[in-house]
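In: make a model of this:
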Amino acid sequence: MSPTPISTFVPPPNPSTEGTPEWFYNEIMRFIEPDLLTTVIPTHAEKYANQSKPDCVARMTSYEHAFMVFEKAAADVAQEYRVGMEKVRDAAKDDLGAAERRIDESGK
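Out: Down below sits the predicted model:
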């Protein structure tokens, strides 16, 4: 059985969560499986109320795959942020050192 097709409609991010772990989860998951957004999951009971058992099993299998893809994507994003923050930190240290040297050189 093929995976559940990804919906073409992706709800806009919730601005009240911007920058939070929930926001990052949704930003990643919206490209993997929009049906697993935190704003969409509460609609599942109604949306899938009449779904057959085999279709439900297939959907859950598809979701398991989506969560595995999410884990890899989230780890990649976290690593990119870690490396980026280290570069910013190193640049800040360099700038601070340069500023200190200018103060020392000016004799003040």
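
In: please count neighbours and contacts with C-alpha atoms only from this point.
Out: Will do.

In: tell me which stretches of the protein form helices.
Out: Assigned by DSSP state H, the chain shows helices spanning 21-29, 44-47, 53-106.

In: for burial, what's the neighbour tally of residue 66?
Out: Residue 66 has 19 neighbouring residues, counting by other C-alpha atoms under 10 Å.

In: for residue 26, same thing?
Out: A count of nearby residues for residue 26, using other C-alpha under 10 Å, gives 24.

In: quickly note the distance from it to residue 80.
Out: From residue 26 across to residue 80, the span is 18 Å (C-alpha to C-alpha, to the nearest Å).

In: sorry, back to before: so which of the helices of the chain is the most packed in?
Out: helix 21-29 (a mean of 17; mean count of other C-alpha atoms under 10 Å).

In: helices or strands up against that one?
Out: helix 53-106 (3 or more C-alpha pairs under 8 Å, 6 or more residues apart in numbering; DSSP states H and E).

In: what is the orientation angle of the helix it packs on with helix 21-29?
Out: Put simply, helix 53-106 runs at 110 degrees to helix 21-29, going by axes from the mean of the first three to the mean of the last three C-alpha atoms, to 10 degrees.

In: one more sequence to fold, the one below, so I can look at both together:
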Amino acid sequence: MTNLLHNAQQHGQGPIELIVHAHGGQIRIQVRDHGPGFPPDFLPHVFDRFTQADRARATTGTGLGLASAIARSCGGDHGAANHPDGGATVWITLPTGLM
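Out: Alright, predicted model coming up:
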């Protein structure tokens, strides 16, 4: 969750929303920012480790790959999209049995 929030804070714009839903034996942790969103050609690579949409920024960090790896190792999933009203939405799902 910290990885998702930090990424939204560093690369998006506020307000940043944290939404948690439990459904069907899974918990979904979703973070939305109100910035420019992801470039469309970058969306398939959002969860690649150590990648950034704007390579010119040269900031340090793990990108969203860490969140993806944690979700998958726990039997969960992940996803990202541009919100129709602007900004980016990123989420991971985890089995509720882990909580």
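
In: TM-score for the pair, please.
Out: The TM-score (TM-score structural alignment, normalised by the length of structure 2) is 0.29; 59 aligned residues with a C-alpha RMSD of 5.0 Å.

In: tell me the contacts of residue 30 of structure 2?
Out: 17, 18, 19, 20, 89, 90, 91, 92 (C-alpha atoms under 8 Å, 6 or more residues apart in numbering).

In: what about the closest residue to it other than its chain neighbours, how many neighbours?
Out: Excluding the flanking residues, the one nearest residue 30 of structure 2 by C-alpha to C-alpha, 6 or more residues apart in numbering is residue 91, at 4.1 Å. By other C-alpha under 10 Å, 22 other residues sit near residue 91 of structure 2.

In: I'd say residue 91 of structure 2 and residue 28 touch.
Out: Yes: Residue 91 of structure 2 lies in contact with residue 28 (C-alpha atoms under 8 Å); the separation is 6.7 Å.

In: just to revisit the earlier point, okay if I get the contacts of residue 30 of structure 2 as TSV plus distance to residue 77 of structure 2?
Out: Shown next, in TSV, are the contacts of residue 30 of structure 2 (distance: C-alpha to C-alpha, whole Å):
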residue	distance to residue 77 of structure 2
17	20
18	17
19	16
20	14
89	14
90	11
91	8
92	6
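
In: which ones among these are found in strands?
Out: Judged by DSSP state E, those include 17, 18, 19, 20, 89, 90, 91, 92 as members of strands.

In: farthest-separated two in the residues you listed?
Out: Within these, 17 and 92 form the most distant pair, 14.3 Å apart (C-alpha to C-alpha).

In: more neighbours, these two?
Out: Ranked by neighbour count (other C-alpha under 10 Å), residue 17 of structure 2 and residue 92 place residue 92 first, with 22 against 14.

In: is it true that that one touches residue 70?
Out: No: in terms of C-alpha under 8 Å, residue 92 of structure 2 does not count as a neighbour of residue 70; the distance is 9.1 Å.

In: tell me, what's touching the two both at once?
Out: Listed contacts common to residue 92 of structure 2 and residue 70 are nil; contacts here mean C-alpha under 8 Å, 6+ apart.

In: re earlier: so what's the residue nearest to residue 30 of structure 2 up against?
Out: If you count contacts by C-alpha under 8 Å, 6+ apart, residue 91 of structure 2 has them with 4, 28, 29, 30, 31, 78, 79, 80.
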